[in-house]
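K.L.:
only the shape, not the letters, is given here:
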């Protein structure tokens, strides 16, 4: 029986190659497919974004689809993340992500004297996975809670960096009113998202809970889509609207630091 040299184990002095091109391309395709969620994208667009030819992308996507890592919508021919990838992600949990970014949460909470939160993007919205509050502050714990997109700075920071039609499609109409300041008109909200993108961070002045104010900045992928959101919030007595201009840039810087930590 002959042994395929490609199947042999490397010796202790062997030098492993830096990367396998086909695997590298497949993983890059997965990253871009994930970045286009929940709408997905066609093979032509995915190939262009990954800078590979369409035939290669089609073969790689076919292999990924056979393993359940991506799925193709037969009506639109758009590829989205498959159930196998979702199961693997769920099994990993968020513990590793929170560990790698907790130092940022702790530093920002100490710097501002307020609560710092990390939220991740899911199929239909954002969910808090990490939080650090000042020791002397009795704060509501938001971890594991999914928040309404239109009534929080976290949700608006997520929506603002999506294509407008995709953002509008995620809104649960009619928009419920939680407080006197909740925006319930979709057109008014969409106009607000334009200003949020220009400013770089979102604000919330008691739109979900009357006494809770805060700011949030998106954690963006290489394709400038929201992967998560970094938030700073507190009671209106400590986080009035006049502090938003101070806290907003801190949230933007922290979001960029989290992105770097996740890439490391």
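P.N.:
It's in. The model shown is predicted, which means the values in this text are computed figures rather than measured ones. Numbers count the residues shown, from 1 in each chain.
K.L.:
rest of the way, CA atoms for contacts and neighbours
P.N.:
Will do.
K.L.:
would you map the strands across the stretch 151-264 of the chain?
P.N.:
202-205, 212-220, 226-235 (DSSP state E, counting those that start in this stretch).
K.L.:
so the longest one versus strand 212-220, what angle?
P.N.:
When you say that, I think you mean strand 226-235. 160 degrees (axes from the mean of the first three to the mean of the last three C-alpha atoms, to 10 degrees).
K.L.:
got another one to weigh against that:
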């Protein structure tokens, strides 16, 4: 179906999601007034939405404070159940984490942002605390550059139009330099970003493609300068990253097409 116009948008649903998204680490249990301030909605409108969400089981009230219930997690569960890649990737993420002794992640593009859809923790990476559902910027992450490098030109234009803020002194903020970085990713087949999201934060990512050849996710490795360096990542980690990404692609092809695809020279069965 073609995209609808503005008149096809149901404003009440839009406002309902705005209220749900108002709950975060800064406001885990906001008051009605705080939700109204954060969303820009009137207090009567926020009250009706909160009462509706309470009836549906997504929020609880305690005095004048509101909080999310565990039922909210089922929304993410429905995503995982309807997108095979998260389940397919999980054992491969574990394998990458075991090979590299660092955290492994899978992410997808959401508009002009990057969202974690699967992750295996090995240890906390510096002060960057991420989990499934966390969002990170496109321009300053290896995952983002992989996802955007093969995206439509309109996506790249929108990322640049949204701005390339300097998160550290080394963040690429110049549109020309950003385009050059994406070209380099396409040329070498992976991305490596050093200290652009956080000082000392080092990451590499490889594309994961669907059977049609489209990049549908990014597989990433992350660590810190205190534990390794760029050369080690290039020499020892990137080969594992590319190999595991290829394994995810093969399993994804089986799930989505029902056909098993073996790597050249591989043997099927137990030999």
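P.N.:
Sure, I can see it. Predicted model, so just to flag it, every value in this text is computed and none were measured.
K.L.:
report the TM-score for the pair.
P.N.:
With the length set by TM-score structural alignment, normalised by the length of the first structure, the two chains reach a TM-score of 0.61; 179 aligned residues with a C-alpha RMSD of 2.3 Å.
K.L.:
follow-up on the earlier one: can you redo the strands of the stretch 151-264 of the first structure as a markdown table with mean neighbour count and distance to residue 161 of the first structure?
P.N.:
Converted to a markdown table, those look like this (neighbours: other C-alpha atoms under 10 Å; distance: least, C-alpha to C-alpha, whole Å):
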| stretch | mean neighbour count | distance to residue 161 of the first structure |
| --- | --- | --- |
| strand 202-205 | 26 | 11 |
| strand 212-220 | 28 | 8 |
| strand 226-235 | 26 | 6 |
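K.L.:
dump the ones you listed into a markdown table; add distance to residue 55 of the first structure as well.
P.N.:
Formatted as a markdown table, the strands of the stretch 151-264 of the first structure follow (distance: least, C-alpha to C-alpha, whole Å):
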| stretch | distance to residue 55 of the first structure |
| --- | --- |
| strand 202-205 | 41 |
| strand 212-220 | 29 |
| strand 226-235 | 29 |
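K.L.:
residue 216 of the second structure -> the first structure?
P.N.:
Taking TM-score structural alignment for the superposition, residue 216 of the second structure sits opposite residue 227 in the first structure.
K.L.:
is it true that residue 190 of the second structure touches residue 203?
P.N.:
No - using C-alpha atoms under 8 Å, residue 190 of the second structure makes no contact with residue 203, being 10.8 Å away.
K.L.:
contact partners for the alignment partner in the first structure of residue 169 of the second structure?
P.N.:
In the first structure, residue 169 of the second structure lines up with residue 180, judged by TM-score structural alignment. Shown in contact with residue 180 of the first structure (C-alpha atoms under 8 Å, 6 or more residues apart in numbering): residue 207.
K.L.:
near the residue opposite residue 237 of the second structure in the first structure once aligned, how many other residues are there?
P.N.:
Aligned counterpart of residue 237 of the second structure in the first structure: residue 247 (TM-score structural alignment). By other C-alpha atoms under 10 Å, the residues close to residue 247 of the first structure number 22.
K.L.:
roughly how far apart are residue 247 of the first structure and residue 238 of the first structure?
P.N.:
For residue 247 of the first structure, the distance to residue 238 of the first structure (C-alpha to C-alpha, to the nearest Å) stands at 12 Å.
K.L.:
and if you look at residue 226 of the first structure?
P.N.:
To residue 238 of the first structure, residue 226 of the first structure is 28 Å away according to C-alpha to C-alpha.
K.L.:
helix, strand, or coil at residue 74 of the second structure?
P.N.:
Per DSSP: H, G, I helix; E, B strand; the rest coil, the secondary structure class of residue 74 of the second structure is helix.
K.L.:
what about the alignment partner in the second structure of residue 162 of the first structure, how many neighbours?
P.N.:
Residue mapping for residue 162 of the first structure onto the second structure gives residue 151, with TM-score structural alignment as the criterion. By other C-alpha under 10 Å, the residues close to residue 151 of the second structure number 15.
K.L.:
next: residue 13 of the second structure.
P.N.:
Counted with other C-alpha under 10 Å, residue 13 of the second structure comes out at 11.
K.L.:
cool, residue 91 of the second structure as well?
P.N.:
Residue 91 of the second structure has 13 nearby residues by other C-alpha under 10 Å.
K.L.:
doesn't it belong to a strand?
P.N.:
No - counting by three-state DSSP, residue 91 of the second structure falls outside a strand, being helix.
K.L.:
which residue range of the first structure does the helix or strand harbouring residue 48 of the second structure align onto?
P.N.:
Using DSSP states H and E, the secondary-structure element containing residue 48 of the second structure is helix 43-56. Aligned by TM-score structural alignment, helix 43-56 of the second structure falls on no residue of the first structure.
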